[in-house]
Every structure is written in structure tokens, then in C-alpha cells.
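Q: Any chance you could fold what I've pasted below:
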Amino acid sequence: MGWLFLIIAGLLETAWAGLLKSMAGEWSLGRGAGFAAALVGSMWCLGLALKHLPISIAYPIWTGIGSVGAVVLGATLFGETASWRVLAGVSLLIAGMALLASDSV
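A: This next block holds a predicted model:
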């Protein structure tokens, strides 16, 4: 269950980051509420994951999921450029998360 909570926490982190970007300069109650719900949900799920996983593995993977998700959201929803350097960095993040995850199995 720890891994499931960790993945949900990472996806919710991606959601609140995307909502934060969408609110830049034009705040709305709906997006603000969505941002707050995603932020609280992410922290709550991370806390549940930490009952089963060591923080030395869970926290970096949580932030990695959020980082990779933010790059994907930036490129797909916000028209940000995904240069070869960005893609190489994301690849290294994913490789690092895979190494961390393999240490806990």
C-alpha cells in the first residue's frame, strides 16, 4: 500500500504544481480550491506512504514524480519547450527514482 500512496501523492503534487502555474496572474476560487485540495491530499498520501516506506526512498521519489510531472504538464498544457537537455534531465530523474525503488524491494 505504501507504493500506491506514494504514486498518488506524486500525481497530486503534479496537479497542484499545474494549478499553481495556471493561477499565475489570475486567481480563481475554483482553481484555488483545487490547488489547496491537491496540496493537502499530496501531503496526506505522502504521510500514509511513510508508514510503509523509508523517508530516504519515499521523499526523493515523491519529488521526482512531481518534477517529471511538472515537465510533462509544462510541455503539454503550457507550451513550454522540452529541449534535449530537459529530456536528458528527466531521464536521469527517472533512472534515479528506479534505482531508489529497487533498493527498497
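Q: C-alpha from now on. contacts and neighbour counts both.
A: Will do.
Q: Which parts of the helix or strand where C45 lies count as buried, going by neighbours?
A: When secondary structure is defined using DSSP states H and E, the element that contains C45 is helix 29-49. Counting neighbours by 16 or more other Cα atoms under 10 Å, one finds that the buried residues in helix 29-49 are 31-32, 34-35, 38-43, 45-49.
Q: one more to line up against the first:
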Amino acid sequence: MSWIVLSVAGLLEIAFAFGMKWSAGFSRPWPSVYAAITGLGSIWLLTTSLRSLPVGTAYAVWTGIGAAGTAIVGMIFLGESASVARVVCIALILSGVVGLRITAGAIA
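A: Predicted coordinates for the structure are as follows:
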């Protein structure tokens, strides 16, 4: 269950990043509220997952999901560069996340 909570926290981290972009430096009220809610929700779920997951593993997975997911969504929806080098680097991040999950032991 902790891995599911951590995964949702990572997805909220992606939503938070785009909320910050959408809020234009927190100058637009509703997008700013969206960014604050998704950011706080992400941190709360990360904290919840830390009850049974090692902090180093959980934090690395959370940031990996957020970083890779934000880059992928940026490429798809914001027209950011999808060069081969960027895609390979994102694949490396995701393989690290998967590797951390596989080597973490039993499902918590």
C-alpha cells in the first residue's frame, strides 16, 4: 500500500510543477490554489509512505517520478524538446526508480 501512496505522491508532484507554471509565478489566484493543494498533497502522501518505506528509497522514487513525469508531460503538452538525449536521460531516471522499487524487498 505504501508504494501506491508514494506513486500517487509522485503524480501529485507532476501536477504541482504544472500548477506552478500555470500560476505564472503565483500571480493567478486559482492556478496558485491548485499548485498549493497539489504540492501539499504530494508532501503529505510522501510523509505517509515514510511510515513503512526507507526515507532514501522513498524520496528518490518520489523525485524520480516527479522529474521524469514533468519532463514527459512537458514534451507532450508544452512542446518542450524531445531530443534523443533527453528521452534517454528520462529512461535512465525511470530505470533507477524501477530498480529502487525492485531492490526494496517485500511490498510494504
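Q: TM between them?
A: After superposition, the two chains reach a TM-score of 0.94 (TM-score structural alignment, normalised by the length of the first structure), with 105 aligned residues with a Cα RMSD of 1.3 Å.
Q: Can you name the next helix or strand after the helix holding C45 of the first structure?
A: According to DSSP H and E, the helix or strand after helix 29-49 of the first structure is helix 55-77.
Q: In contact with the most centrally placed residue in the first structure, which residues are there?
A: Geometric centre of the first structure, nearest residue: G66, 1.7 Å, by Cα atoms, centre = their mean. Listed by Cα atoms under 8 Å, 6 or more residues apart in numbering, the contact partners of G66 of the first structure are 10-11, 13-14, 17.
Q: Now render those as JSON lines, adding neighbour count and secondary structure.
A: Formatted as JSON lines, the entries for these read as follows, by neighbours: other Cα atoms under 10 Å; DSSP: H, G, I helix; E, B strand; the rest coil:
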{"residue": "G10", "neighbour count": "25", "secondary structure": "helix"}
{"residue": "L11", "neighbour count": "20", "secondary structure": "helix"}
{"residue": "E13", "neighbour count": "28", "secondary structure": "helix"}
{"residue": "T14", "neighbour count": "27", "secondary structure": "helix"}
{"residue": "A17", "neighbour count": "21", "secondary structure": "helix"}
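Q: ok, A85 of the second structure to A17 of the second structure distance?
A: 22 Å (Cα to Cα, to the nearest Å).
Q: swap in A60 of the second structure?
A: The spacing between A60 of the second structure and A17 of the second structure, counted by Cα to Cα, is 17 Å.
Q: One more: A71 of the second structure?
A: Between A71 of the second structure and A17 of the second structure the distance, using Cα to Cα, works out to 10 Å.
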